[in-house]
Each structure stands twice: as C-alpha cells, then as structure tokens.
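J.: Build me a structure from this.
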Amino acid sequence: MTRTPPQDPAAPRRRRGVSMADVARLAGVSAQTVSRVSNGHPSVVGTTRQHVLDAMRQLGYRPNSAARALKYGEFRTIGVILFTLSTVGNSRTLEAIVEHAAEEGYAITLIPVAVPTQDGVLGAFTRLGELAVDAVIVIMEVHLLDAATVTLPPGVQVVVVDSNGGDRYSVVDTDQGDGARQAVRHLLDLGHRTVWHVAGPEGSFAAERRAEAWRGVLAEAGRPVPPLSRGDWSAESGYRTGLALADDPACTAVFAANDQMALGLLRAFHERGRTVPGDVSVVGFDDIPDSTSFIPPLTTVHQDFTEVGRRCVEQVLRQVREQHVEPGTSLVPTRLVVRASTAAPPG
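T.: Sure thing, here's the model as predicted:
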C-alpha cells in the first residue's frame, strides 16, 4: 500500500483565495455590503465602509473583475488609447477623464501607441480587449480615423477626442475654429494690418482647424495672408520661427497655435530687441497655468480640458448603458483671455 508522505511543516502551504464572505465575516457585515463597497456604491458610507475597507486590506482581498462582469455585464473599466502625453492638451484631458471616470466608479486602463498607424490602433484595441474594458476613449492628434481604410473593431463603444470621426464615431473636441477666430479678430480689432501664424505640426487635426480659421478671418476682412510658419508644439520651434519673424518689420502681430510656441516667440523677440507688445503682439492657445507668468503675461485662448474629459466619460458611458447612440460631435466652447502680450501696433 502506498502511503502519502507527511507534509513538511516548514513547507509553504497553498493558500486559497480570499472570498467576499471572508471579508464580510471579519468586518461583521453582509456579503452584499462588501459587494457594494467593492463596486463603489454610494449607499455604504461612514464607519461601515471603513470597516469593510480595513478588512479587505487585512485579508488582501481583491475584487474579481471577471466574476463581477459575469454578474453585472460590465467590467467598470474604460480603456484609453493615447498617442502622446507630451502635449498639454492630451495630458490634461487624460487627467480629467481619470477624475470623472472615478466619480462614476470606473477605472482607466491606458494603452499608449508609439506610432499612430492603423495597425497600431487595431493592436491597441486587441490589447484592451484582452484586458477587459467596457468602452474606449481614443485621444487623437492625427487624421488616422478620417481615412476610409481605417476601421475600428465592431461592437466596441468608442468616443474620439480631437479628431474628425465623421458619421462613424462620437467625437468630443474643443471648438478649435472659434478659439482661433477670437484670437485673430482680437489682433485685427487692435489695429494690426494682418496677423502672422505659427501653426502646429502637419497631420494634427487641432493645428489644421486653427490654421483654417486664421486664414478665413483674414480673408473675410480683406487682409493679406502672410506665409504660414509651422512648429511642432514645442517652445524651441516657436523660438526658431520667432527669430525669422523678428527680422520682418512688417510683422506686428502673431497668433501661435499653442502657448509653448508662443513662449518661444517671446524669447526670440526679446533677444532680437523687439518688445512685446510694443513692437509685436503675441497670442497663444491653451491658457496653460504658466501663461500668467510669461513676460509679459500671455493673451491666449482658454480651453476647458476638464469639460472635455467630463463629456468623454459621459458619452462613452451613455453608449455602454444604452448600447446604441447616434454618432455626433460635441464642441466645448473656448474664450479669449486678454493679458499684457497684446496691444495696438506701433505708430
């Protein structure tokens, strides 16, 4: 007869997973109460909630997202596909999405895409599918979703930020065109004959919309349209452009497509002995927190990134709950913030 050898007392024992019932017993509450706490339900508050959280930590309990999905039909997780965090708009929009998702009891799974191609986007969706998400927010800066050859996987609830989804996807965006029009009209109203423009990089939806609006306002006013300069959103690219513009005495007003490039312009004009706003007026776009500390404080177009993030979460969760929502575009208004970097032209 074969006998099972005795277990070495010093050998580690396989520990069974901690269950919701274990947490309930330790906290002195029902399993239903533990479930509500783990799902962020607002009905459990105060000391009861704290007792449950303490018991979870003590036992090392982690809610089973797969089991929860089977029971409730959702993972309570939103995937975010993001091409870059280097721009102010993307980082602040992501921050707002995380904040508002948490208020709704949802977690965020972030999938960065190094190269914005069709394969890159589809690969990101595949990874998100493996990680179990209920919906996806795509933060775009290029015309990837505009191409007829690009299709996203069927059955995935999607909201796109800062792009043109056409009739296929729900889009949330800042009103890029109106913000640029406010900036250019402000400079013309001050008496400048025309306005130079430092645009963002080619392929950027936001850069294109702002450049189109700049050109349109000048054309409507019957003013000459100067050659467009192009940067890459960085202060360094604004600085390089500013050095060239500083040599043109006809340049008395510049609209930069973002605040970082406007910062580079201010440095270049200062180095070339052209005062702002005495010789040249400068307007930016974004209204980053540091824009009030520029020398001089920067006139700029304010974007409400918090509202963009809120609408993204609201719309994608509406799709999850209603299953079918007609695609459309939601534009968040902009406003011009006038500071000390703009004034009437010299003379």
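
J.: make it CA atoms for all contacts and neighbour counts henceforth
T.: Will do.

J.: what's around the spatially closest residue to residue 127 that is not a sequence neighbour, how many residues?
T.: With sequence-adjacent residues excluded and distances taken as Cα to Cα, 6 or more residues apart in numbering, residue 127 is closest to residue 111, at 7.9 Å. Look at residue 111: counted by other Cα atoms under 10 Å, it has 18 neighbours.

J.: Please give the structure of this sequence too, so both can be compared:
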Amino acid sequence: MADVAEVAGVSHQTVSRVLNDHPNVREETRAAVLAAIEQLGYRRNSAARALVTRRSGVLGVVTTGSALFGPSSTLLGIELAAREHGYVVTVATVTSFEPSTMSATVEQFLEQRVEGIIVVAPQVDATRAILDLGAPVPIVMVSSSFVDARGAGVSPVRSVSVDQVAGGRLATEHLLGLGHRNVLHVAGPGDWFDARARLVGWRAALETVPGASGEMVQGDWTADFGYDLGLRLAREGAPSAVFAANDQIALGLLRAFWESGLVVPRDVSVVGFDDVAGADHFIPPLTTVRQDFEALGRHALAVTDRMVEGEDPDTSPLVPELVVRASTTAWG
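T.: Coordinates of the predicted model:
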C-alpha cells in the first residue's frame, strides 16, 4: 500500500479509503490510486488485513454436492453475492449428516476463521445435525423448515427459503381454477422439507373447493420415477390433472403419457415445480412454479452478513411465481 501511495502521490490512508470504497474520496484521486494499483499489480494481503480488522472475510458453505437444479443454482447465487459483498467462499461437500461428519466439517471451517456458515441441504437430518452443533459462528440454513435458534452461549441459527406452501397452493389452485376436481399430487421424498411443504399447499388448496379431491403418490425427484408412474397411470386410468413436485418428475410424466397415447393437456393437465432451464421447451411447454434460486442464494448471503454484523435479519420467505404454459387447459 505504501508503494501504491507513492506512485499515486497520495497518503497511505487515502489508498486505504479507496480500497474500502470510502465515499469521501475525490474521483480524480480515486482514479489515480486505481491506476497505481493496476500499474504495480497490487493485491490485498488477506492475512495481514485479517490481523488488523479481526475479520477474515471468509464464509463456509456446506452442500451435498447435489446435481439437482435447486441446490446447485442456489449455491451459484451465494457465490455471486459473496463476491459482491467482499467475501470469499469455501465449500465443503458432505454425503451424510452424521454428527461426527458435521462436527469435522465445522471444525475445518473454524480453522479457516470463517465468519459464518451457510448450509444448502434442505433435508430433515441436516437440520437436526446443525441444531445439535452449537457452533460459535452464525449459521444460515437454506431450507423451508422454519429455524430461529438463539441458544445461550452460541451464535444463532436462521433459515431462508422460497415459500413452498404458497407454491404448492399456486399450482393446485391453477388446476382447480381450470375446472379440474381430481388433482393427483406426485410428491418428492418425505425427508425433504420442500416436498413436505408443497404437499401442505396442495392439501390446503383442495380444501377450499367443494367437491375437490386428489390422491398423493410419494416419489423421488427423478424423471425416471415420473415416467414409470405415468405408464402406470395410463394403464389404470389417469386423473384429469397432475401436480408434480418438480419439473423432472413432470418431464417423465409427459413422455409416459405421450407413449401411451394420452394427449397433454387435452387428456391430462400437468404442472411442475422449479421452472428449470428448458422447461419452456418440453413438449408441450410446461406450466410450472418458478423459484428464483439466484435470489434465494443472495438472500442467504444477505442474512448471513447481517448476522455476522450482530444484527437480527429479515428472514421472510421469497414469493414463488406461477408460469402458465401449454401443459394445462380447462376441463369439463
């Protein structure tokens, strides 16, 4: 920094103000400092800065390494927002949430002096493991389970999410509004909070319409499951409408119905969830509930940042959006 100051013809303190984006710096002075930085190839010494500020600027992120659209897109949103806020992200991939695994992961983070931890793992066992940790830094869980833990002697745990119950209602209400009275719900795995919440939304919507009914089939998140189920429904008698817990299940259903001679949406209306990239190019283009995963990642980062600063953040869930395409139509 002293070299930068000498080349720019300013004080050491002025260089510091420019690096920290202080507003009280004239534009010509800022330009001179930035030019000197580029000329000298200056890079911040993170270790030295941490000693002075007692801030590492490092956040830990725990993920399962899932290739599912939601978790992977959320992680991308976190990384983009972290750079904008001046944080460095270190990612740990875990395959189980055993207490020993989570404890070792957190200990590894603490050795890197992380200021907070974000957990992208919306499963039941992940939440249990995190709440049992009692980590000394703030933790934010990306999960539709509501967590607001403020244990004595440990830092708080909060959760951020997209409102999955509202999303389930949107999908089901859309089908009911088209005249369907028998709406099958193909649910996701029971150990995922998101799947549970979408199921709650489906049930709540059915209860608002006299004569409406529907069955639930428990599945996984894969197109293979949707395909196998679609073939069975075509053989045994398909309902007029299906709400699939994610777009991959819906994709499998669409292919199975097509192979079986059922025309979507004339014979069966199908709604998915997530609005994955390419959902508008399914045949037919898929009506689905859109989640803004990049916004969710940014929300998780913002909440973590507030907690690191000792503030009580707003953890209100983000609002999903129904995207109507050609896979649904009026019935009766």
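
J.: Superposed, what's their TM-score?
T.: Comparison of the two superposed chains (TM-score structural alignment, normalised by the length of structure 2) gives a TM-score of 0.86, and 320 aligned residues with a Cα RMSD of 2.6 Å.

J.: before we move on, back to that, now do the contacts for the residue nearest to residue 127 of structure 1.
T.: For residue 111 of structure 1, the contacting residues are 79, 80, 81, 82, 124, 127, 128, by Cα atoms under 8 Å, 6 or more residues apart in numbering.

J.: Structure 2: which residue goes with that one?
T.: Matched across to structure 2, residue 111 of structure 1 falls on residue 92, judged by TM-score structural alignment.

J.: Am I right that that match is in a strand?
T.: Yes. Secondary structure of residue 92 of structure 2 (DSSP: H, G, I helix; E, B strand; the rest coil): part of a strand.

J.: Secondary structure element holding residue 207 of structure 1?
T.: helix 205-220 (DSSP states H and E).

J.: got the buried residues for that helix?
T.: Residues of helix 205-220 of structure 1 classed as buried by neighbour count (16 or more other Cα atoms under 10 Å): 205-211, 213-218.

J.: and what of stretch 268-277 of structure 2?
T.: Neighbour-count burial for stretch 268-277 of structure 2 flags 268, 269, 270, 271, 272, 273, 274, 275, 276 (criterion: 16+ other Cα under 10 Å).

J.: Could you point out the residues of structure 1 onto which that stretch aligns?
T.: Against structure 1, stretch 268-277 of structure 2 falls on residues 280-289 (TM-score structural alignment).

J.: Now tell me what touches that stretch from outside.
T.: Stretch 280-289 of structure 1 is contacted from outside by 88-89, 179-180, 183, 187, 251-262, 265-266, 274, 276, 298-303, 337, 341-345, using Cα under 8 Å, 6+ apart.

J.: Out of these, name the ones that lie in helices.
T.: Here DSSP state H is the test, and the contacts of stretch 280-289 of structure 1 give 88, 89, 179, 180, 183, 187, 259, 260, 261, 262, 265, 266 as lying in helices.

J.: from those, which single one is nearest residue 103 of structure 1?
T.: Lowest distance from residue 103 of structure 1 to these (Cα to Cα) belongs to residue 89, with 21.3 Å.

J.: need the contact list for residue 97 of structure 1.
T.: 306, 309, 310, 312, 313.

J.: again, 6 Å this time
T.: Contact analysis of residue 97 of structure 1 by Cα atoms under 6 Å, 6 or more residues apart in numbering lists residue 309.

J.: Okay, and it sits in which element?
T.: Residue 97 of structure 1 belongs to helix 88-103, assigned by DSSP H and E.

J.: quick check, distance from that helix to the centre of its chain.
T.: Offset of helix 88-103 of structure 1 from its chain centre (Cα atoms, centre = their mean, to the nearest Å): 6 Å.

J.: how much does that helix stray from structure 2?
T.: Compared with structure 2 after fitting, helix 88-103 of structure 1 deviates on average by 1.3 Å (mean Cα distance after the TM-score superposition for structure 1).

J.: Next, the buried residues of that helix.
T.: Quick answer for helix 88-103 of structure 1 (16+ other Cα under 10 Å): 88-90, 92-94, 96-102.

J.: likewise stretch 51-66 of structure 1?
T.: Buried residues in stretch 51-66 of structure 1 (16+ other Cα under 10 Å): 51, 52, 53, 55, 56, 61.

J.: Output these in a markdown table; the columns should cover secondary structure and distance to residue 166 of structure 1.
T.: Output for those, formatted as a markdown table (DSSP: H, G, I helix; E, B strand; the rest coil; distance: Cα to Cα, whole Å):
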| residue | secondary structure | distance to residue 166 of structure 1 |
| --- | --- | --- |
| 51 | helix | 50 |
| 52 | helix | 47 |
| 53 | helix | 45 |
| 55 | helix | 50 |
| 56 | helix | 46 |
| 61 | coil | 45 |
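
J.: Show where stretch 86-101 of structure 1 falls in structure 2, residue numbers please.
T.: Using TM-score structural alignment, stretch 86-101 of structure 1 corresponds to residues 67-82 of structure 2.

J.: Report the distance from that stretch to the chain centre.
T.: That offset, for stretch 67-82 of structure 2, works out to 7 Å (Cα atoms, centre = their mean).

J.: ditto for stretch 161-180 of structure 2
T.: 19 Å.

J.: On the three-state scheme, the counterpart of residue 153 of structure 1 in structure 2 is what?
T.: Matched by TM-score structural alignment, residue 153 of structure 1 corresponds to residue 134 in structure 2. Judged by three-state DSSP, the three-state class of residue 134 of structure 2 is coil.

J.: any idea how far residue 134 of structure 2 is from residue 54 of structure 2?
T.: 22 Å (Cα to Cα, to the nearest Å).

J.: Looking at these two, which is more packed in?
T.: residue 134 (20 against 11).

J.: Work out for me the element the counterpart of residue 317 of structure 1 in structure 2 sits within.
T.: Aligned counterpart of residue 317 of structure 1 in structure 2: residue 305 (TM-score structural alignment). Following DSSP H and E, one finds residue 305 of structure 2 within helix 293-308.

J.: Noted, bye for now.
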